[in-house]
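1. With the sequence up front, the predicted model follows.
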Amino acid sequence: MSQIHSSAIIEDGAQIGEGSVIGPFCLVGSGVTLGRGVHLKSHVVVTGNTTIGEDTEIFPFAVIGEVPQDLKFKGEKTRLEIGARNRIREHVTMNTGTEGGGGITRVGDDGLFMAGCHIAHDCTIGDRVIIVNNSAIAGHCMIEDDVIVGGLCGVHQWVRIGQGAIIGALSMVTNDVIPHGLVQGPRGELDGLNLIGLKRRGVERSDITALRAAFQMLAQGEGAFQDRARRLGEETDSAYVRQIVEFITGGSDRSFLTPS
């Protein structure tokens, strides 16, 4: 059984999972599917063609599944899919996709989206991602697993942020960030590796040493940035270094933040 406050509005067609709690003055639209154990605290709007995974908790005044903030959007049917066990804090906004961007915005599992942050249309957000207060992720961005984006950051549209990277507070990120990278500064610069994050995740010392050496080669080696990455791929046995190589040599709509 679900608990639905008498002041909440549940439109016909909405699907409410077993054990969900919908608090005072919430609105759940007709195209919404809530998984088992979802908790909408109060004054939460969930609308559009939106699916929210089990045990996700959404705090007051969040607006989830509204139409994209994109002038090209003409009302086409698009979606927002949010995974399980996310914590979505006050005033967070997450928009559905656009036809030109594939039609879907995806958010993974076990994320923390702090107060006031924004996830725009057609983004793909991985698992265990943390977006800190009042940061904005623009349209079409891809943020891989275990990324942390600090407070008051802006991430430019189409940017990719690789797994395990960390973005310092007050940074503007305009280009792709390699996996496990550390970005700092008002106009974000690649300033090293997220060594603390690697250690917390229990990465072997040998892999951390290999990543340090790889970063030095990317920073100081001969040739263009992508050429250095390809040489790394030929020389390394570390899966972590190969992950960086594949990220750099893969397809992208942006250039890369390179070591300063």
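-> Everything's here; your move.
2. CA only for contacts and neighbour counts going forward, please
-> Will do.
3. Report how many residues lie close to Tyr16.
-> Slight slip there: residue 16 is Ile, not Tyr. 23 (other C-alpha atoms under 10 Å).
4. For it, which non-adjacent residue is closest in space?
-> Spatial nearest neighbour of Ile16, chain neighbours left out: Leu34 (5.0 Å); criterion: C-alpha to C-alpha, 6 or more residues apart in numbering.
5. Hmm, Ile52 and that neighbour touching each other?
-> Yes - contact criterion C-alpha atoms under 8 Å: Leu34 and Ile52 qualify, at 5.0 Å.
6. Overlap of the contact sets of those two?
-> Counting by C-alpha atoms under 8 Å, 6 or more residues apart in numbering, Leu34 and Ile52 have no contacts in common.
7. wait, is Ile244 part of a helix?
-> Yes - checked against DSSP: H, G, I helix; E, B strand; the rest coil, Ile244 lies within a helix.
8. Relative to Thr124, how far out is it?
-> Distance, Ile244 to Thr124, using C-alpha to C-alpha, to the nearest Å: 19 Å.
9. So those two - more neighbours on which side?
-> Ile244 (24 against 20).
10. In a helix, Leu198, correct?
-> Yes - Leu198 forms part of a helix when assessed by three-state DSSP.
11. thought it was touching Ile208?
-> Yes - using C-alpha under 8 Å, Leu198 is in contact with Ile208, at 7.5 Å.
12. try this one side by side with the last:
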Amino acid sequence: MEEREIIIVKGGRQTPFSRGILAQTLAQAGAGPEMSHQIASEVRAELMAEQRFTVEEEEVLARVRDKLVKKDAIAVGRLDKWRILRESSEPVVVLIGGATGVGTSTLAADVARRLNIQSVVGTDSIREVLRHAISPDLLPILHKSSYEIKRQDMRVPVEEEDAVLFGFREQAARVCVGVEAIVERGLKEGTNLVVEGVHLVPGIIPERYLDHPNICTLVVHLSDENVHRSRFYIRAMGTAMRRPAEEYIAHFQQIR
């Protein structure tokens, strides 16, 4: 005889109970994979033993919460926040800054996966769009990597040793105009969004984003220089990098 299916009810909508989906929900709240699958299996086993074949979603989540609080109390708070986020109609925008090679792209992809956000934009892509719209003669700093910027590329007089820093900040300011346009459209249209990249610099991104209830901003820092260096070689092996790792290493201090 076929085993009966457990049906989860929420607001008149019915869906089959899925251990995989429930485990994924727990993982999104930060619980470990093994714990997530264990709790999902235990909840299903309890419902089957009680012959509860039609259950409200709130009851399932309450059972999950009771089990989770005994195993990982911190994850309980994250689960509650995740539920609030899931039920909210407000958009969520996450801005992740950090130097090249520290892992902003990896973190952005992981955040998007956990929060089920479909749109992930890199600031390098925004800079590329601006490059096609603005000629090198008009804005040369936009067409170079920040560590390649020279004194003559600047519109204001700076010392040669300050050219990279001033050039980078000038480039970041231009790119952040594009970032602002994308973020404002996302907020207006209710689109969840993750933006990551080296150009998201405190003091350059609009200050109103820091206290905005829909926007989360963070900067990734890798304190170990040796680990940071090794990231460029790992990236070179795992992706078709446009530049060899040695070029980044040669300008490592400017990147840091």
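-> Perfect, I can see it now. Computed from a prediction, not measured in an experiment: that's the story for all the values here.
13. Got a TM-score for the pair?
-> Taking TM-score structural alignment, normalised by the length of structure 2 as the basis, the two superposed chains have a TM-score of 0.27; 121 aligned residues with a C-alpha RMSD of 6.2 Å.
14. in structure 2, which spans are strands?
-> Along structure 2, the segments classed as strands by DSSP state E run 7-10, 13-16, 54-56, 93-98, 119-122, 193-197, 215-220.
15. Flag every buried residue along stretch 174-194 of structure 2.
-> 174-176, 178-179, 182-183, 186-187, 191-194 (16 or more other C-alpha atoms under 10 Å).
16. Redo these as TSV? Include distance to Asp110 of structure 2.
-> Below are the buried residues of stretch 174-194 of structure 2 laid out as TSV (distance: C-alpha to C-alpha, whole Å):
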residue	distance to Asp110 of structure 2
Arg174	27
Val175	24
Cys176	23
Gly178	23
Val179	20
Ile182	20
Val183	19
Gly186	20
Leu187	21
Thr191	18
Asn192	14
Leu193	13
Val194	10
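17. Which single one of the residues you listed is nearest to Thr104 of structure 2?
-> Val194 (10.7 Å; C-alpha to C-alpha).
18. What residues does that closest one make contact with?
-> Counting by C-alpha under 8 Å, 6+ apart, Val194 of structure 2 has contacts 93-96, 108, 111-112, 117, 119-121.
19. which of those residues lies closest to Gly238 of structure 2?
-> Nearest to Gly238 of structure 2 among the contacts of Val194 of structure 2, with distances taken as C-alpha to C-alpha, is Ala108, at 17.6 Å.
20. Is it correct that that closest one is in contact with Val195?
-> Yes - Ala108 of structure 2 is within contact range of Val195, at 7.4 Å (criterion: C-alpha under 8 Å).
21. which residues are common contacts for the two?
-> 96, 120.
22. all strands in the stretch 151-260 of structure 1, in order from the N-terminus.
-> Assigned by DSSP state E, counting those that start in this stretch, the stretch 151-260 of structure 1 shows strands spanning 154-155, 160-161, 166-167, 172-173, 181-184, 189-193.
23. Between the ones you listed, which one is closest to Met142 of structure 1.
-> strand 160-161 (4.7 Å).
24. helices or strands up against the closest one?
-> With contacts defined as 3 or more C-alpha pairs under 8 Å, 6 or more residues apart in numbering; DSSP states H and E, the packing partners of strand 160-161 of structure 1 are strand 142-143.
25. what packs against the strand it packs on?
-> Looks like strand 142-143 of structure 1 contacts strand 124-125, strand 160-161 (3+ C-alpha pairs under 8 Å, 6+ apart).
26. Deepest-packed of these, please.
-> Most buried of these by mean neighbour count (mean count of other C-alpha atoms under 10 Å) is strand 160-161; its value is a mean of 28.
27. Give me the distance between the two termini of stretch 216-227 of structure 1.
-> 14 Å.
28. For PyMOL, write the select line for the buried members of the contacts of Val194 of structure 2.
-> This is the PyMOL syntax for the buried subset of the contacts of Val194 of structure 2, where burial follows 16+ other C-alpha under 10 Å:
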select buried, resi 93+94+95+96+108+111+112+117+120+121
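29. ok, of the contacts of Val194 of structure 2, which one's closest to Ser36 of structure 2?
-> The closest of the contacts of Val194 of structure 2, once distances to Ser36 of structure 2 are taken by C-alpha to C-alpha, is Val111, at 17.9 Å.
30. roughly how far apart are the closest one and His132 of structure 2?
-> Counting by C-alpha to C-alpha, the gap from Val111 of structure 2 to His132 of structure 2 is 30 Å.
31. How about Pro33 of structure 2?
-> Taking C-alpha to C-alpha, one finds Pro33 of structure 2 at 44 Å from His132 of structure 2.
32. Please say which of these two ends up with more neighbours.
-> Shown here are Pro33 of structure 2 and His132; by other C-alpha under 10 Å, Pro33 has more neighbours (13 against 10).
33. Helices of the stretch 1-150 of structure 2, residue ranges please.
-> 19-28, 33-49, 57-71, 73-87, 104-115, 123-133 (DSSP state H, counting those that start in this stretch).
34. Kindly reformat the ones you listed as TSV containing distance to Gly238 of structure 2.
-> TSV is the format used below for the helices of the stretch 1-150 of structure 2 (distance: least, C-alpha to C-alpha, whole Å):
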stretch	distance to Gly238 of structure 2
helix 19-28	26
helix 33-49	25
helix 57-71	36
helix 73-87	32
helix 104-115	13
helix 123-133	19
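35. Ok, which of those helices comes nearest Ser230 of structure 2?
-> helix 104-115 (15.4 Å).
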